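Colleague: A predicted structure for the sequence below; I have some questions about it.
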Amino acid sequence: MLKIAVMISGGGTDLQSIIDACQAGKINGQIELVVSNRQKAYGLERAQKAGIETAVVKKNDALIVSMFKERQIDLVVLAGYLAILTDELIDAYPNQIINIHPSLIPSFCGAGMYGMHVHEAVLNRGVKVSGATVHFVSREIDGGPIIKQVACDISDLDKAEDIQARVLEIEHQILPEVVGLYCDGRIQIENGRVKVI
């Protein structure tokens, strides 16, 4: 059973989807630690209710690496973590950090494209299809190998909040699914592309 750390900044609904999947026996792993860069992130309460250790760490990836190593973390999941990881943290866990992004990468991603900013940009551009992407984290922002993407029709929506809600439903499906695949050893990277075996 793999040891998982989850990093959050907000409400923690993506975190909750992983907690629920673990409790349902759908993931061959256990969340050992939830780290937030925001003291008042509601996701911390979700973790505590599930009996998971929590920590608040702001702008100190060296400390986070130390905490992860101490707990022998196998997989790091960014579940709505609204900060850019340092190279120190990324290099400490090569192809062991995954992120959920609320668009179909390579569209609407990169510097400044996070949270509601993504959905507002999607709305302003007038695209008809959006979705969510789970990818490995690399030194390039949102540039690591893509693991899974699911699209949804948003042509009937005219508010960024409604787009966010629809995309969030996809996030709650695919993030725990990918975590489960990783914990089962079913994800491989060949020539920069992910294969599920």
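Modeller: Cool, got the structure. The model shown is predicted, which means the values in this text are computed figures rather than measured ones.

Colleague: CA only for contacts and neighbour counts going forward, please
Modeller: Will do.

Colleague: residues making contact with the lengthiest helix in the chain?
Modeller: If you go by DSSP state H, the chain has its longest helix at helix 160-183. For helix 160-183, contacts defined as Cα atoms under 8 Å, 6 or more residues apart in numbering pick out 1-2, 13-14, 17-18, 21, 26-29, 100, 102-103, 116, 119-120, 122-123, 130-134, 147-150, 152, 154, 157, 187, 196.

Colleague: Just the buried positions in it, please.
Modeller: 160, 163-164, 166-168, 170-183 (16 or more other Cα atoms under 10 Å).

Colleague: And for stretch 43-53?
Modeller: 43-44, 46-47, 52.

Colleague: re the thing from before, is there a quick PyMOL command that grabs whichever of the contacts of helix 160-183 are buried?
Modeller: Listed next is the PyMOL selection for buried residues among these, using 16+ other Cα under 10 Å:
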select buried, resi 2+13+14+17+18+21+27+28+29+100+102+103+119+120+122+123+130+131+132+133+134+147+148+149+150+152+154+187
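
Colleague: Included below, for side-by-side comparison, is a second structure:
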Amino acid sequence: MSRLPKLGILGSGSGSNCQSIHDAIRSGALKAEIAVVMSDNPDAYILERARSWGVPAEVIDCAGFKTKFPEESQEAVAARLKEYGVDCVCLAGFMRLVKSPLLQAFPSRIVNIHPSLLPAFPGLHAWEQAVHAGAEESGCTVHYVDGGMDTGPILGQARVPVLPGDTPESLHARIQVEEHRLYPAMIARVLETLE
């Protein structure tokens, strides 16, 4: 690509992984630009982060559904991402399941980061699942998004030991350190395949 590839970031919470992507771009480690940040939660701090960087921040209308991502909403999001010229969609703590309208609009161009070594512990609160299951190690996984719950092809993983006395919170904090390193590196790898 003669121009910098454009990222669209979808998140539901504080956006620490969005911050790591922004930091990697600023340092030159990730050759891309964030075109838009979108959230299904109007109060999410990820939107504040985007605004502070001068990046468009938009709220996704999910028609009042708490967890469902309605097809009409996905179609609207896909249309907005296309309007921004987005090349790759990055899920950063986005808590809704992406299905066909968005997947068809961006085939093999939607990636996610998940706080476990998939296929172990998919779904919510994976770090809690790991501690409660007595796992000896956990970590994070960057994967392509398909129609399932954390089931798409894996791009990369980083491992973190589960230490004696770990709480879900202490394990999650160590996993996040690895997430912030791994995600920008794997996004860079995805962007190379789009050139």
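Modeller: Great, that's in hand. This structure is a prediction, so every number in the text was calculated from the model and none was measured.

Colleague: just to revisit the earlier point, where does the longest helix of the first structure end up in the second structure?
Modeller: Aligned by TM-score structural alignment, helix 160-183 of the first structure corresponds to residues 168-191 of the second structure.

Colleague: can you check stretch 8-21 of the first structure too?
Modeller: On the second structure, the counterpart of stretch 8-21 of the first structure by TM-score structural alignment is residues 11-24.

Colleague: which residues of the second structure fall in strands?
Modeller: 6-11, 33-39, 57-59, 88-91, 110-114, 137-144, 154-161 (DSSP state E).

Colleague: The aligned partner of residue 35 of the second structure in the first structure: how many residues sit nearby?
Modeller: Under the alignment (TM-score structural alignment), residue 35 of the second structure pairs with residue 32 in the first structure. Residue 32 of the first structure: 19 surrounding residues under other Cα atoms under 10 Å.

Colleague: now the strands of the second structure in a markdown table, with distance to residue 98 of the second structure?
Modeller: Shown next, in a markdown table, are the strands of the second structure (distance: least, Cα to Cα, whole Å):
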| stretch | distance to residue 98 of the second structure |
| --- | --- |
| strand 6-11 | 11 |
| strand 33-39 | 13 |
| strand 57-59 | 16 |
| strand 88-91 | 10 |
| strand 110-114 | 9 |
| strand 137-144 | 11 |
| strand 154-161 | 17 |
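
Colleague: sorry, back to before: the match of residue 35 of the second structure and residue 67 of the first structure, how far apart?
Modeller: Using Cα to Cα, to the nearest Å, residue 32 of the first structure is found at 11 Å from residue 67 of the first structure.

Colleague: likewise residue 9 of the first structure?
Modeller: 18 Å.

Colleague: repeat for residue 138 of the first structure
Modeller: Residue 138 of the first structure is 20 Å from residue 67 of the first structure, by Cα to Cα.

Colleague: ok, how many other residues are close to the aligned partner of residue 81 of the first structure in the second structure?
Modeller: Matched by TM-score structural alignment, residue 81 of the first structure corresponds to residue 94 in the second structure. The number of residues packed near residue 94 of the second structure is 20, by other Cα under 10 Å.

Colleague: Am I right that residue 94 of the second structure is in contact with residue 9?
Modeller: No - if you go by Cα atoms under 8 Å, residue 94 of the second structure and residue 9 don't touch, sitting 9.0 Å apart.

Colleague: so who does the counterpart of residue 150 of the first structure in the second structure touch?
Modeller: Residue 150 of the first structure maps onto residue 158 of the second structure when the alignment is built from TM-score structural alignment. Applying Cα under 8 Å, 6+ apart, we find residue 158 of the second structure in contact with 117, 139-141, 178-179, 182.
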